[in-house]
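*Asks:* sharing a sequence plus its predicted fold:
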Amino acid sequence: EDLDCQAQTIGGFNDTIMLSQPTLSLEVDDPLTTNNTAKLVTDQVRWTLGDSSIQYEFLSGDIFNPIRSGGMTIDQLWLVDSYGRHFTVIDPDAGQADLVTSSRMTPPDNVDYQFLLAPRFAQNARLNFHWLAADAPSEIEMTTKPARNPVCGWIVPNNLDSTLSIYDQQGKTLGSLDRAGNWRPAPGGFGIPDVASISNPHLRKLVDYLLNQGQSFQQQFLSTLDNSLATIDPEGFALHSTLALLIGRPMAVVRATFSLEVKGLPVCDPTVKIESADQEVPTYGYTEVKVPIRLGDYQQLNDGLVGYWRETPVGTDGDYDYEGNIFYAPQSNLANDSLIQTEAEGLVYFEQTVDAPPQGVTMLIDPRGTIHATCGFLPNRELTLPSENYTTALQSMEVNFLATPMLCDRQTDMTIDIHDGEQLDPPAFDASSGLAIPVPQQANAVWSWVSLSGDEWSETTDIEGVNPTATFSEPQQLYEGWLQLSRAQEE
């Protein structure tokens, strides 16, 4: 159905409730002065006032209200053209007219006004939401494509072993947290011996936190991660079919900060005369009003937030602690642990004021998704991790599964020696007598067997399929080691 309509913006309402009205004015200048100091003062005044062609005059009254909220009714409305001809759209003598409103501006049925005005700042304001550089304590990346990589490291849940695999920024395996809450260096001699050896301070703080929470917390933490990841299905899933995605859902450890900011100085009541430098500016405390901010949006499948920790500053060197040691997982089911808070226990949100310093968070995210910050007062903000910050790391990840003991035919001369982090030339062996282990085939991936004998690590990619017929034609031997899945090398 066709509908003839005309749209027109209505301006000046916010200015009016701040007791100001735009008006034309002459440019700020003093053309007759020759004093350099006077010229400097004039230039400073001009810069402070901004656009010299439009200034604001103060209005009288007691309606100063920097935060507007309530209802509105249109009593009279005319349309006037450039020739002065007018048409009455709403006539007060004809009764209240029927108006069409958007869903957000439609009031309840039991009120006597026509429009619902949701809470908003009358002064121009914005919600800041920015990445923090991974290699700096508090350096904010102000652009949508950060100059520095905000990824501090990676965590991959291993549901088979009930462990958490830890990777550095480049996707190199460092070690894992076992189900008992202990640190296990990565097999093959390429891991690190302890958590203190993790180079990135933010990843080191997170791993140290997980180690100190105990075995019960880790089991609930793994379950919470699974529940959250089940609600995330980013739009870019098909674009990044890397090895790590075939094994699990790698989560990036990133940091971000958000704050509320008004344009310029906070607006104040112009009807109050300031008579001394010590007199408080009459803002009536509106910059201290707590505004709720929610991270993540479970109603959007492409929202990549798994969970986060709130950061509390400690000292002056950019250090911080996790507030209350609580992990917030808005998209997960109820967890049986006081240190894990979900939406099932109530709304999970921040309270931020204009005067408050920026709030930092450490987040676990699906790198392919978008992180949403929702504020009822201001438009939502989004953060997306550029693909160049995670594609190479996902392709480089190797996943290890503890397989012990493994009963196989006894083999000799079937290993590739690894010593001091360097792979030596493999000794010759009969390819027809490789290790027989039932492993699934993965496209563009290679299975290998990693084991430790004394102080020497060994690795072999010569893995055969198993014989389904029960037979002991050759002597058997128990092996202890790890099955490792890595990306196949391109020729």
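*Replies:* Looks like it came in fine.

*Asks:* C-alpha from now on. contacts and neighbour counts both.
*Replies:* OK.

*Asks:* all helices of the stretch 301-450 of the chain, in order?
*Replies:* 391-396 (DSSP state H, counting those that start in this stretch).

*Asks:* where do the strands of it begin and end?
*Replies:* Secondary structure of the stretch 301-450 of the chain by DSSP state E, counting those that start in this stretch: the strands cover 305-314, 319-322, 327-329, 340-342, 350-352, 359-365, 370-375, 381-384, 399-409, 416-419, 422-423, 435-436, 445-453.

*Asks:* which elements pack onto the fourth one?
*Replies:* Just to be clear, that refers to strand 340-342. strand 327-329 (3 or more Cα pairs under 8 Å, 6 or more residues apart in numbering; DSSP states H and E).

*Asks:* can you pull the buried residues of the strand it packs on?
*Replies:* Within strand 327-329, the residues that qualify as buried are 327-329, counting by 16 or more other Cα atoms under 10 Å.

*Asks:* make a markdown table from the residues you listed and add distance to residue 223 to it.
*Replies:* Shown next, in a markdown table, are these (distance: Cα to Cα, whole Å):
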| residue | distance to residue 223 |
| --- | --- |
| 327 | 13 |
| 328 | 13 |
| 329 | 11 |
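
*Asks:* next one for the comparison:
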Amino acid sequence: INDPSWKFTFAPTTPQITTYEFPIELGNLARLEDGLIGYFTKGHYGTFNAVTQSGARGDGYLKPIGEGGNFIRMPFDGNTSTLVSMLVDPRAVVHATTGILPVTTVGLPPEFVDDALAAMDVTFRVNGILTDQTIRASGDTTMLIPVPKEKTGTWAWLEKDGDNWKSYKTASTDTTARLSDVPPVLRRGFLRLSSAMDDDGNGG
């Protein structure tokens, strides 16, 4: 909006507000749908700007957003831009708060992330667990170990055998007392969850 003063009627001047730099705060953990963890600016990766509510303390590399005026500052001239590399939950949005404009959100379209997330396996280190097992005549071994109850996904046990990693199926144990002819084994390895985000919902 130009200055409406009479002296500028025939010679409009550029509004001074376009030269002011306003602080922009990215992320807000108080909003449950916000997925920002932190960001780098202008291609400089020596400082990670972390959301303040995360409890991170500044140590030279971590720099909480907002502390000491640590915000992205830009003029609203329609031309200035800043490169920001964000670490976010791909299923959530990031909020941008300026204090003079409505809060704006940006997020990744589901079609760009759903297939990638569905193809990912998640592993959890287990550093020593006493397991029972069943061994079929074919030699296939199934680990009888407790696993988290997930609505979707398939759990498997990963264990290093020499230079290779072997994968075993898992099955739940029960409370029935029995004398097994297979001795329990103390194992160290990983629990792997696969297909936890299948569209069909069966973890197939």
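*Replies:* Alright, I've got the coordinates. Here the structure is a predicted model, which is why all the values come from computation and not from measurement.

*Asks:* now the strands of the stretch 301-450 of structure 1 as JSON lines including distance to residue 464 of structure 1?
*Replies:* Below are these laid out as JSON lines (distance: least, Cα to Cα, whole Å):
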{"stretch": "strand 305-314", "distance to residue 464 of structure 1": "38"}
{"stretch": "strand 319-322", "distance to residue 464 of structure 1": "48"}
{"stretch": "strand 327-329", "distance to residue 464 of structure 1": "43"}
{"stretch": "strand 340-342", "distance to residue 464 of structure 1": "44"}
{"stretch": "strand 350-352", "distance to residue 464 of structure 1": "55"}
{"stretch": "strand 359-365", "distance to residue 464 of structure 1": "37"}
{"stretch": "strand 370-375", "distance to residue 464 of structure 1": "42"}
{"stretch": "strand 381-384", "distance to residue 464 of structure 1": "43"}
{"stretch": "strand 399-409", "distance to residue 464 of structure 1": "11"}
{"stretch": "strand 416-419", "distance to residue 464 of structure 1": "16"}
{"stretch": "strand 422-423", "distance to residue 464 of structure 1": "22"}
{"stretch": "strand 435-436", "distance to residue 464 of structure 1": "5"}
{"stretch": "strand 445-453", "distance to residue 464 of structure 1": "10"}
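
*Asks:* residue 244 of structure 1 is nearest to which of these?
*Replies:* strand 399-409 (7.7 Å; Cα to Cα).

*Asks:* now the angle from the closest one to strand 445-453?
*Replies:* 70 degrees (axes from the mean of the first three to the mean of the last three Cα atoms, to 10 degrees).

*Asks:* please say which position in structure 1 residue 90 of structure 2 maps to.
*Replies:* By TM-score structural alignment, residue 90 of structure 2 lines up with residue 367 in structure 1.

*Asks:* could you do residue 126 of structure 2 as well?
*Replies:* In structure 1, residue 126 of structure 2 lands on residue 403 (TM-score structural alignment).

*Asks:* before we move on, what about residue 143 of structure 2?
*Replies:* Checking TM-score structural alignment: residue 143 of structure 2 goes with residue 435.

*Asks:* what is the neighbour count of its match?
*Replies:* For residue 435 of structure 1, the neighbour count with other Cα atoms under 10 Å is 23.

*Asks:* do I have it right that it meets residue 459?
*Replies:* No. Assessed by Cα atoms under 8 Å, residue 435 of structure 1 is found out of contact with residue 459, at 11.3 Å.

*Asks:* residue closest to the middle of structure 2?
*Replies:* With distances taken as Cα atoms, centre = their mean, residue 89 lies nearest the centre of structure 2, 3.4 Å away.

*Asks:* residue contacts, that residue?
*Replies:* Neighbour list for residue 89 of structure 2: 35-37 [criterion: Cα atoms under 8 Å, 6 or more residues apart in numbering].

*Asks:* so who does residue 107 of structure 2 touch?
*Replies:* Here residue 107 of structure 2 is in contact with 90-94 (Cα under 8 Å, 6+ apart).
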